[in-house]
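# A structural model of the following input is requested.
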Amino acid sequence: MSKQKIATSWQPWVLPVLVLAAWQAFGAAGLLSGRILPTPIEVVQALVEVVKDGTLLEYVGASTQRAFLGFLIGGSIAFFIGLLNGIFPVAERYIDTSVQMLRTIPHLALIPLVILWFGIGETSKLFLVALGVAFPIYLNTFHGIRSVDPGLIEMGRVYGLKGISLFTQVILPGALSNILLGVRFSLGIMWITLIVAETIAADSGIGYMASHAREYMRMDVVVLCVILYALLGKLSDLAAKFLEQRWLQWHHNYIQKA
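Below is the predicted model of the structure:
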């Protein structure tokens, strides 16, 4: 890491620290009721409680497993359909219109139907997460394939590339930046969907912990759950950015400055 990056690495944390300080000050002064918004210190105390009784690790593990399993299912299907429609125009004519019609339906509006179809078990939550993450990945995969420079494809053919080799060495790398952008969008939607699904119907996970705490007016635990979702979302986004920097080092938009 360069000296310039080290010198500026603290800057993104200035605003969060100021917000936390103001939040604590207003709460300590009685300007914020603890029944509405507990102070950061009270939230930390709630964190210590759930760590000691072992529920934190259990519920975070359950939510993370649901989120990424649903992401894997929906993302894989969407990636395959995006590739299919991007490479073969005849497939686009048969499939794309149906996909676009489904995309316009708010997937969270399907919760009553999904509960009737699958109950309140794991299947319903996985279905909602998979449906939510699918469309950004599909659109960006399809757009990425169609945006590959035809000149590069023709050059690859001149050098003897065809079929799988042409796809893996020219088409897929050319579409990768768009695909990873779709992944980042989908990771955000993944956590939003899971929050709603777990709050409405779950017997484990962070959303269940928040619902249970709300019934007993434990606002410190509710706020803790919101923060946990935010942290998990941020970690997921950092992982996606890491993959961008790792896999797109050759791309002019991702060249790392010394």
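
# can we go C-alpha only for contacts and neighbour counts from here?
Noted.

# so which helix or strand takes in Val223?
Here Val223, judged by DSSP states H and E, is contained in helix 219-247.

# try Leu37
Per DSSP H and E, there is no helix or strand for Leu37.

# for it, grab the count of nearby residues.
Neighbour count for Leu37, taken as other Cα atoms under 10 Å: 16.

# here is a second sequence; please produce its structure as well for comparison:
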Amino acid sequence: MTLVAVPAEVTSAAPPPTVRRRRWRRLVSPVVILALWEAAAQAGLISAEKLPAPSVVLRTGWRLAADGTLGHHLFDSLTRAALGLLIGGSLALVLGSLAGLLRVGDDAIDPPVQIARMLPHLALVPLLIIWVGIGESMKITLVALGAFFPLYFNVYAGIRDIDERLVELARTYGLGTWARLRHVVLPGAMPSLFLGLRLAIGAAWLSLVVGEQTNTQNGIGFLMMEAREFSQTDVVLLGLFIYGALGLLSDVLLRVAERRVLSWRRGLQAT
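Coordinates of the predicted model:
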């Protein structure tokens, strides 16, 4: 038995044409910024040594991609980000669920997490080097820490914000514990879960940028640090563009998944 019936036409309806056009309009401002940047660089208003034109950065990326350098470093960065996000995200889901669902879990788990969140995880790099060394473990741990806290707090808040009357109603209708979790708790916490995932992915990329600039021999961060030594500003900008593109792509994919999973939700639309 389900508590809320969702009409089939709501879940299967495609976005109207106006919504699709609005999505394309979101690309206008970035394109305009790049065009102005290119024009200023070509006119000599911007120093080519300090801020190369986007076309120069694009040619550098094409050259590094053609000789395999970019693909090698990109694969290493993606591997670190995926492992760190998997470890930190899994811990956040488990601990956030236990703290949100069980009183003993709340008493035992939430206070230490609240204390730890006051410590900026990027400032723990010297301590992590002492604990786990300067190899891959430190970088993956840093990404896991960055992903853990946003997801944990959103899972915890999502569960605690569920209306208790819905749980009581499900219990009145005879739903067992697992059925209540499936039909009431999980759908109710899902919006906060997706918000936590978006924040966690952003924090993971930020942590990866810092981690890859600490005694690394591969990855996009290493490519940027090596380019800094030789004053190759175009390569440094290329690395920043790649980090930004990866973050944007992951956010877009998560938005698509969110719209599909939460197709029953209708929130306020911007006008």
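
# returning to what we had before: in the helix holding Val223 of structure 1, what's buried?
Neighbour counts over helix 219-247 of structure 1 (16 or more other Cα atoms under 10 Å) mark 219-225, 228-229, 232-233, 236-237, 240-241, 244-245 as buried.

# which part of structure 2 matches it?
Aligning helix 219-247 of structure 1 against structure 2 (TM-score structural alignment) gives residues 233-261.

# before we move on, the earlier item: who are the packing partners of the helix holding Val223 of structure 1?
helix 40-52, helix 172-200, helix 206-215 (3 or more Cα pairs under 8 Å, 6 or more residues apart in numbering; DSSP states H and E).

# redo those as CSV? Include mean neighbour count and distance to Leu161 of structure 1.
Shown next, in CSV, are these (neighbours: other Cα atoms under 10 Å; distance: least, Cα to Cα, whole Å):
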stretch, mean neighbour count, distance to Leu161 of structure 1
helix 40-52, 16, 56
helix 172-200, 21, 13
helix 206-215, 20, 49
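
# now distance to Ser98 of structure 1 too, for these, in JSON lines please.
JSON lines is the format used below for these (distance: least, Cα to Cα, whole Å):
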{"stretch": "helix 40-52", "distance to Ser98 of structure 1": "46"}
{"stretch": "helix 172-200", "distance to Ser98 of structure 1": "20"}
{"stretch": "helix 206-215", "distance to Ser98 of structure 1": "32"}
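
# quick one: which of these is nearest Ser147 of structure 1?
helix 172-200 (7.1 Å; Cα to Cα).

# mean shift between the closest one and structure 2?
Mean deviation of helix 172-200 of structure 1 relative to structure 2 after superposition (mean Cα distance after the TM-score superposition for structure 1): 0.7 Å.

# next, the angle from that helix to helix 219-247.
On the basis of axes from the mean of the first three to the mean of the last three Cα atoms, to 10 degrees, helix 172-200 of structure 1 is oriented at 170 degrees to helix 219-247.

# what range does helix 172-200 of structure 1 cover in structure 2?
Helix 172-200 of structure 1 maps onto residues 186-214 of structure 2, going by TM-score structural alignment.

# centre of the chain versus the matching stretch, how much separation?
4 Å (Cα atoms, centre = their mean, to the nearest Å).

# quick one: the helices in the stretch 1-150 of structure 1, in order.
3-8, 14-28, 40-52, 55-87, 89-103, 111-118, 122-146, 150-158 (DSSP state H, counting those that start in this stretch).

# Ile179 of structure 1 is nearest to which of the ones you listed?
The closest of the helices of the stretch 1-150 of structure 1 to Ile179 of structure 1 is helix 122-146. By Cα to Cα, the value is 4.9 Å.

# which strands and helices lie in contact with the closest one?
For helix 122-146 of structure 1, the packing partners by 3+ Cα pairs under 8 Å, 6+ apart come out as helix 55-87, helix 111-118, helix 172-200.

# mean deviation of the longest one from structure 2?
Once the two are superposed, helix 55-87 of structure 1 sits an average of 0.8 Å from its aligned residues in structure 2 (mean Cα distance after the TM-score superposition for structure 1).

# what span of structure 2 is that helix aligned with?
Counting by TM-score structural alignment, helix 55-87 of structure 1 corresponds to 69-101 in structure 2.

# how about the second one?
With the alignment judged by TM-score structural alignment, the segment of structure 2 matched to helix 111-118 of structure 1 spans residues 125-132.

# nearest residue to the middle of structure 1?
Leu187 (1.3 Å; Cα atoms, centre = their mean).

# correct me, but Gly27 of structure 1 touches Thr39?
Yes. Between Gly27 of structure 1 and Thr39 there is a contact under Cα atoms under 8 Å: 5.5 Å.

# so for those two, which residue has more residues nearby?
Thr39 (23 against 19).

# quick one: map that one onto structure 2.
If you follow Thr39 of structure 1 across to structure 2 using TM-score structural alignment, you land on Ala53.

# I'd say its match and Gly44 touch.
No. Using Cα under 8 Å, Ala53 of structure 2 is not in contact with Gly44; the gap is 10.1 Å.

# report how many residues lie close to the aligned partner of Gln114 of structure 2 in structure 1.
Matched to structure 1 by TM-score structural alignment, Gln114 of structure 2 sits across from Gln100. Number of residues near Gln100 of structure 1 (other Cα under 10 Å) recorded here: 12.
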